[in-house]
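Colleague: predicted model and sequence below, questions to follow.
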Amino acid sequence: MTRMNPALWAISFAGLWALSACSDGDSSSSASNSSSAEKQCIANFDCGDYTLEGVVVLSRHNIRAPLSDSKSTIGQLTPHEWYAWPVKPKSLSPHGELLEEKMGAYFREWISQNGLKAALESQGDAVRIYANSMQRTIATATHFAAGMFPKANVEIEHHCEVDVMDSIFTPQFTFLNDDYKKRALKQVEDMFGDGSLAGIGRKLTENYALLGSVLDMEESVSCKEKQFCEFDTDDTEFIMEVGREPSVKGSLTTATGAADALVLQYYENAEENADFGHNLTVAEWEKVSAVKDFYGNVLFTAPLVAVNVARPLLKEILSELNAKGRLFSFLCGHDSNVGSVLAALGVSDYTLPKTIESKTPIGVKLVIEKWRGKDGIEYANMILVYQTTEQLRNMTTLSLETPPESYKLTFDGLSANKDGLYKMTDVESLFEKVIAKYDEL
């Protein structure tokens, strides 16, 4: 395990915040503006009556290369040449690195504006940055830290050898029996297939047709040599095994690999035609992306599945919410982590704006802000923060004036106050109840 050196904070934070204050070349003017400016709240609520006391972030990694290279299955699905990624499969891309630094810089500016600067300077254990041990998650956390703490020598905590999954971030089944498997499968079928596994594929009929057209599958090696010329809507098989992540066999998995590769090259190389000359509209890109988004939902967001596979990470987040002296926690994992945690907690259904990925877009952050009200009560604001599709493609610099998109989440069974905030005791109780549900399985 590697961890940051707490002694470094006392040495480096003065320089960090001075950099933020002096960015316009006039430190006295900048400091004056900062002290007189109104608080900037990531989500839309009047935070003037509240004091920010801490933040816990669960992040998805930023732009990565596809999980397999162009010589694998996805290469056989199209006659076209895929984008030549400058990194190995699964690895964070150069654009992903820069985008995450921009997000970190935005959080630095926002944290400073909301009064956590002095506390962060004075407490050695105030910050924890912990990543799954995959290259793309370690690199995402590293570049986020470089943006947020440019003068601090922050080491990223991870617990395994590089590219070995940490069990905290592995959304795997740790309990199965016949009754549970039957109930979980029924829930998956009802939620995503209108009562059957075959229904899952049928819901993607139009998406599969569009994806096949973009790939020009009829001209592919897969079609000419293997007679696989279109995606089958009736071949889905849902697999549950102890110690393994949920998985499916069939066209949904193959189509997801292709959709994932298309979306990633659309993000990474904005100057090239990522849709192989088909001039897709934004709505059509949303349809392509919906294939892989639906795949993730099928695997990880049925409540019975989510409670099982998200339990270790739910416990880790709850621990960070209660960690003495902790002011900022950054946990970096995957879309499966964000999706399963939200589903286990009972998030109300949502569709994110300004992104072709409607649920857990690349680089998305589940942000739990801890606010103290004038009434003395601690509250939680729970939001998703993410770069819009245009911000990703255009490498937009983020700031309080040009912020990332944010979306306030609501949860079944939690009652918010007039500002849309939840009592922290209620949020912690929700985590505890969901964690305890595992024992009821």
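Modeller: Alright, I've got the coordinates. Not measured: the values here are computed from a predicted model. Residues are numbered from 1 along each chain as shown.
Colleague: rest of the way, CA atoms for contacts and neighbours
Modeller: Fine.
Colleague: helices of the stretch 151-300 of the chain, start to end?
Modeller: Using DSSP state H, counting those that start in this stretch, the helices of the stretch 151-300 of the chain run over 178-193, 197-202, 205-215, 221-226, 251-268, 282-300.
Colleague: which of the ones you listed sits closest to V56?
Modeller: Nearest to V56 among the helices of the stretch 151-300 of the chain is helix 282-300 (21.9 Å), distances taken as CA to CA.
Colleague: for the helix or strand just after the closest one, packing partners?
Modeller: The helix or strand immediately downstream of helix 282-300 is helix 303-309, counting by DSSP states H and E. With contacts taken as 3 or more CA pairs under 8 Å, 6 or more residues apart in numbering; DSSP states H and E, helix 303-309 sits against helix 178-193, helix 282-300, helix 335-345, helix 424-440.
Colleague: including mean neighbour count and distance to S247, could these go into CSV?
Modeller: Formatted as CSV, these follow (neighbours: other CA atoms under 10 Å; distance: least, CA to CA, whole Å):
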stretch, mean neighbour count, distance to S247
helix 178-193, 16, 12
helix 282-300, 21, 6
helix 335-345, 24, 12
helix 424-440, 16, 20
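Colleague: this is the other structure I want to compare:
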Amino acid sequence: MRQILNARPVATALLACAALIWTGASEAAPLRVERVVVVMRHGVRAPIVGEAPEDTLTGALWPTWPVPPEHLTPHGAKALEILGDVDRRWLARSGVLPARGCPAPGQLRVWTNTAERTIASGKAFAEGLAPGCDTPIGHLGPNQTDPLFEPLGAAVAPFDPAAAIASIQAYTGGVDQLAARLKPQLDELDRVLDCRAPKGCSPVRPSKLQPSTDGRGIDLTGPVRDASGTAQVLLLQYVEGLSPDRSNWRAVEPAALKRVGALHAALFDVFTRPPYMNARQAGPLGRRVLAALDAPEAGGVDVFMGHDTNVTALAAALGVPLDAPDYARGDVPPGGALVFVALVDKSGKRSVRVYYQTQPLETIRRLDRRVTRSLVAVSLDAFRRRVAEARE
């Protein structure tokens, strides 16, 4: 079930189903919302250093960003604040946040990773959820690695690079074959960039997997690694409003962005979806989500503001697709989130429903209020088993 909010009315049956899920305050509704947990990717940021490599040749200069590399932009902050305001309204209808005024102490809990873009995103989203309330934003210190968001870097579970590589190769059919399957998208990226070199936009390197220098992860080289960041930068500059303009990047339109976005989505077929990688990437944050869902007496809303790797890892552990109309299947746009809703019926029986929430491409670009929520089928028992594997 996909629900588009603040758009034209959808089918009556869809609205009725949505009402049963979200309007727990009504005596007629058989389900009451006890708690909501949101795992979200940060908002629109400036490119990471090296994300669009300097040796990537293009037919136009890259746009100039208004903030330092990797930082949340003011436009990205505003998009998240609007998203928070839209979410505040249904959270208030469900009874987990107040319709007016500020939440009670501890009723809205926000925890972010330590990067500027995640902390700033947590603040912006919280301002939409609870305007003017100065919600505390929790995070570790700048020199600390948070195992919730960066479990490999924090070394929270044993890591065997050989086992990881074997799992990745089995899942992808081999990273060289992964690159071969994406050749149409790689060719389109060259066309979109209007390359001036006969061999394409980037140096051609063979696909290769190897252990990272610290032994805590895996390094990928080759066409997918080289092109994935470039594809992501194209999406980011579009939603930021930097392209297309009258002189540059005319070819980068939404349909093309969705197609070349498959290059960025392919990264997660290496780093978060293969079973060995998934157990370790999803483990700590997955356990925190489960702990929140298993403690309904706490009530309220938990927000975990992290990265696309966190959302894709949890989705893979749940066994659900990430599919939104404007984006490549398996990719996560800025502000994309998994929303876990803990429910209880009149007999006291508890259940959980999970939604994949995104803002459409033009919503982020134009700062309007449309939000898409898709109900996804999940197996929480399988999810528990998968996140438990990270302890091994």
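Modeller: That came in fine, so what should we check first? Model, not experiment: these values are computed from the prediction.
Colleague: TM-score of the superposed pair?
Modeller: For this chain pair, the superposition-based TM-score is 0.83 by TM-score structural alignment, normalised by the length of structure 2; 369 aligned residues with a CA RMSD of 3.1 Å.
Colleague: which of the helices of the stretch 151-300 of structure 1 sits closest to P89 of structure 1?
Modeller: Nearest of the helices of the stretch 151-300 of structure 1 (CA to CA): helix 251-268, 10.6 Å.
Colleague: just tell me the aligned range of the closest one in structure 2.
Modeller: Mapping helix 251-268 of structure 1 onto structure 2 (TM-score structural alignment) gives residues 223-240.
Colleague: that stretch vs structure 1, average offset?
Modeller: Compared with structure 1 after fitting, stretch 223-240 of structure 2 has a mean deviation of 1.3 Å; criterion: mean CA distance after the TM-score superposition for structure 1.
Colleague: circling back to that earlier point, need the helices and strands packed on helix 303-309 of structure 1 in CSV with distance to A310 of structure 1, can you?
Modeller: Below are those laid out as CSV (distance: least, CA to CA, whole Å):
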stretch, distance to A310 of structure 1
helix 178-193, 15
helix 282-300, 9
helix 335-345, 6
helix 424-440, 9
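Colleague: quick one, which of the ones you listed is nearest to F107 of structure 1?
Modeller: helix 335-345 (19.1 Å).
Colleague: checking E297 of structure 2 next. Helix, strand or coil?
Modeller: Recorded secondary structure, E297 of structure 2: helix (DSSP: H, G, I helix; E, B strand; the rest coil).
Colleague: so what's the residue count around it?
Modeller: 10 (other CA atoms under 10 Å).
Colleague: same check, this time on the one 3 residues further on
Modeller: Neighbouring residues of G300 of structure 2 were enumerated by other CA under 10 Å; the total is 22.
Colleague: now do the same contact list for the corresponding residue of structure 1 for it.
Modeller: By TM-score structural alignment, G300 of structure 2 lines up with L327 in structure 1. Neighbour list for L327 of structure 1: E53, G54, V55, V56, L116, A119, L120, A126, V127 [criterion: CA atoms under 8 Å, 6 or more residues apart in numbering].
Colleague: do that again at 6 Å, thanks
Modeller: Neighbour list for L327 of structure 1: G54, A126 [criterion: CA atoms under 6 Å, 6 or more residues apart in numbering].
Colleague: hmm, back to that, so which residues make contact with the match of helix 251-268 of structure 1?
Modeller: Stretch 223-240 of structure 2 is contacted from outside by E51, A52, A179, S243, G261, L263, H264, I364, R365, using CA under 6 Å, 6+ apart.
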